[in-house]
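Colleague: Just the structure for this:
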Amino acid sequence: MNEPMDEALRAIAEPRRRAILRLVANQELPAGRIAEHFEVTRPAVSQHLQVLKEAGLLVERREGTKRMYRARYEGLAPLRQFLDEMWAESLDFARRTTEGERGLSDHESQTG
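Modeller: Coordinates of the predicted model:
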């Protein structure tokens, strides 16, 4: 596996981080507003934000003294590509298995 995908997987493995991504998926929010949604300390939320940012899943922007966060979808691209490839391979395997059970060869299924 490649490093960006590994970092993204580690980051989203934690349920609070996935919840943070959902919060900022369609809107930009300050850290304080994000923290209001969780029953953990603000420093704990800050650590989660830092992990997401380092994994390339969040963009941070300063607005005066506030730090604003929004999701960075490009950070999920390596993970999405990996899952898409696995899904395509799984579908292809299922097709070959089904055709094999029916006695069709690869050549017959392509020309048939």
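
Colleague: alpha carbons only for contacts and neighbour counts from here, please
Modeller: OK.

Colleague: Please state the offset of the helix or strand hosting Pro43 from the chain centre?
Modeller: Pro43 belongs to helix 42-54 when assigned by DSSP states H and E. Remark: helix 42-54 is offset 16 Å from the chain centroid, using Cα atoms, centre = their mean, to the nearest Å.

Colleague: tell me what the very next helix or strand once past that helix is packed against?
Modeller: Later in the chain than helix 42-54, the nearest helix or strand by DSSP H and E is strand 58-63. Packing partners of strand 58-63 (3 or more Cα pairs under 8 Å, 6 or more residues apart in numbering; DSSP states H and E): helix 42-54, strand 66-71.

Colleague: run this one through as well so I can compare:
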Amino acid sequence: MTSPKVDVFQAIADPTRRKLLRLIDDREMAVTAISGHFPISRTAVSKHLRILADAGLVKERKVGRETRYRFEPEPLLELKRWLAYFDRFWDNKLSVLQHYVESDGSASTPSPARLQASTDKEKKE
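Modeller: Model prediction:
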């Protein structure tokens, strides 16, 4: 398998392309049908679809004179793996918030910022 011409991160950076992926996520559609869902020209939609295809996020198939597109989610695994690295930061923030919310709110209860600082300090040690 050859590597994609366009980085998946670049491909999904555009909101129109993200909407395109949602539109075709569960069905194959022709470019004419896809274009009807957007306030841009068919040519512009085709250009967006080309970028998504170059990133491996859509596959195209000729049916007569029509080109149909379908979503290919596999390249998004790269994005998922990249984001998974940052889950630990999100989970840490949630645990700090949970601790703060579940505390009695007394003056001796540290603020979320102080809890975060102590959690960060523990990680470094």
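
Colleague: Need the TM-score between these chains.
Modeller: Here the TM-score for the pair of chains, by TM-score structural alignment, normalised by the length of structure 1, is 0.75; 101 aligned residues with a Cα RMSD of 2.8 Å.

Colleague: Make a markdown table out of the helices and strands packed on strand 58-63 of structure 1 and add mean neighbour count.
Modeller: Converted to a markdown table, those look like this (neighbours: other Cα atoms under 10 Å):
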| stretch | mean neighbour count |
| --- | --- |
| helix 42-54 | 17 |
| strand 66-71 | 20 |
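
Colleague: average offset between the helix holding Pro43 of structure 1 and structure 2?
Modeller: Helix 42-54 of structure 1 differs from its equivalent in structure 2 by a mean of 0.5 Å after superposition (mean Cα distance after the TM-score superposition for structure 1).

Colleague: by how many degrees do that helix and strand 66-71 diverge?
Modeller: Counting by axes from the mean of the first three to the mean of the last three Cα atoms, to 10 degrees, helix 42-54 of structure 1 lies at 50 degrees to strand 66-71.

Colleague: Just list what helix 42-54 of structure 1 packs against, helices and strands only.
Modeller: Helix 42-54 of structure 1 is packed against helix 3-12, helix 15-23, helix 31-35, strand 58-63, with contacts defined by 3+ Cα pairs under 8 Å, 6+ apart.

Colleague: As JSON lines, those with distance to Ser109 of structure 1 and mean neighbour count would be great.
Modeller: Converted to JSON lines, these look like this (distance: least, Cα to Cα, whole Å; neighbours: other Cα atoms under 10 Å):
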{"stretch": "helix 3-12", "distance to Ser109 of structure 1": "35", "mean neighbour count": "17"}
{"stretch": "helix 15-23", "distance to Ser109 of structure 1": "42", "mean neighbour count": "17"}
{"stretch": "helix 31-35", "distance to Ser109 of structure 1": "53", "mean neighbour count": "16"}
{"stretch": "strand 58-63", "distance to Ser109 of structure 1": "45", "mean neighbour count": "16"}
